[in-house]
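Student: Sequence and computational prediction follow.
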Amino acid sequence: MSESAAITLGLAAMEAKTNADLLLASLRAVLPFAESRAEGMDCCADENEGVAMAFPESEEAARTAASARAAADKAIAAVDAAKALLASLDG
């Protein structure tokens, strides 16, 4: 391998590591906000489910509750996945 090819590969590796470090730093920075937002969505889903139980004849309340629960569950799963990713990369 020529010296210039080795330098090019070295620079590419440094750039990839820098990009990975920036990505991880960004993920760590937004994770607390995402976790807080997911918790808020979970509370809203609980409230919507309470309304749906209070008004069992309301199909709209049931749809809203189901939609809110699905969104909250996705947000919680995304936060859990981000935490697992960070833990696997840190450990």
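Tutor: Structure's in. What do you need? Numbering: from 1, shown residues only.
Student: C-alpha from now on. contacts and neighbour counts both.
Tutor: Noted.
Student: The longest helix seen in the chain packs against which elements?
Tutor: As assigned by DSSP state H, the longest helix anywhere in the chain is helix 3-54. Packing contacts for helix 3-54, counted by 3 or more CA pairs under 8 Å, 6 or more residues apart in numbering; DSSP states H and E, involve helix 59-90.
Student: where's the helix it packs on relative to the chain centroid, distance-wise?
Tutor: 8 Å (CA atoms, centre = their mean, to the nearest Å).
Student: quick one, that helix and helix 3-54 angle?
Tutor: Angle, helix 59-90 to helix 3-54, by axes from the mean of the first three to the mean of the last three CA atoms, to 10 degrees: 150 degrees.
Student: ok, and here's another one to check against it:
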Amino acid sequence: MRRLERKLFALSDEIAGLQETLRQVTAELQVLEHLQDDAIRDAAIGGPIDREDARETTRDVERFRRLADDLRIRIARLEANRTDLLTRLDSKKPDI
């Protein structure tokens, strides 16, 4: 197997791993958004502890949104690299 092909396989494996991580982060984000909604409602009628809980939950939601965005950007870059490698590999094929 040539170096280009090995690199392509490694890149595809990395993309698959990041997509799985993104799936997990997105699932966790959905849970956190539900918790945030509940915490904000509790803070509206509760005391200072409820308001602090709402702030912490909001920070968690923001952190997970940034993480999901960063993962999407990284996946897009790797997919662009994979497309480039596929193009290079295709151009090196001998015509039969």
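Tutor: Structure's in. What do you need? Please read these numbers as outputs of a predicted model, since none were measured by experiment.
Student: how far does the longest helix of the first structure sit from the chain's center?
Tutor: For helix 3-54 of the first structure, the distance to the chain centre is 6 Å (CA atoms, centre = their mean).
Student: now swap in stretch 73-88 of the second structure and tell me
Tutor: The answer for stretch 73-88 of the second structure is 16 Å, by CA atoms, centre = their mean.
Student: State the distance from residue 7 of the first structure to residue 13 of the first structure.
Tutor: 10 Å (CA to CA, to the nearest Å).
Student: swap that for residue 81 of the first structure, please
Tutor: Counting by CA to CA, the gap from residue 81 of the first structure to residue 13 of the first structure is 26 Å.
Student: ditto for residue 89 of the first structure
Tutor: Distance from residue 89 of the first structure to residue 13 of the first structure, by CA to CA: 18 Å.
Student: And these two? Which one has more around it.
Tutor: Ranked by neighbour count (other CA atoms under 10 Å), residue 89 of the first structure and residue 13 place residue 13 first, with 12 against 9.
Student: In the first structure, what stretch matches stretch 70-79 of the second structure?
Tutor: Mapped onto the first structure using TM-score structural alignment, stretch 70-79 of the second structure covers residues 81-90.
Student: Report the buried residues of that stretch.
Tutor: For stretch 81-90 of the first structure, burial by neighbour count (16 or more other CA atoms under 10 Å) applies to 82-83.
Student: And it against the second structure, how far off on average?
Tutor: Compared with the second structure after fitting, stretch 81-90 of the first structure deviates on average by 1.2 Å (mean CA distance after the TM-score superposition for the first structure).
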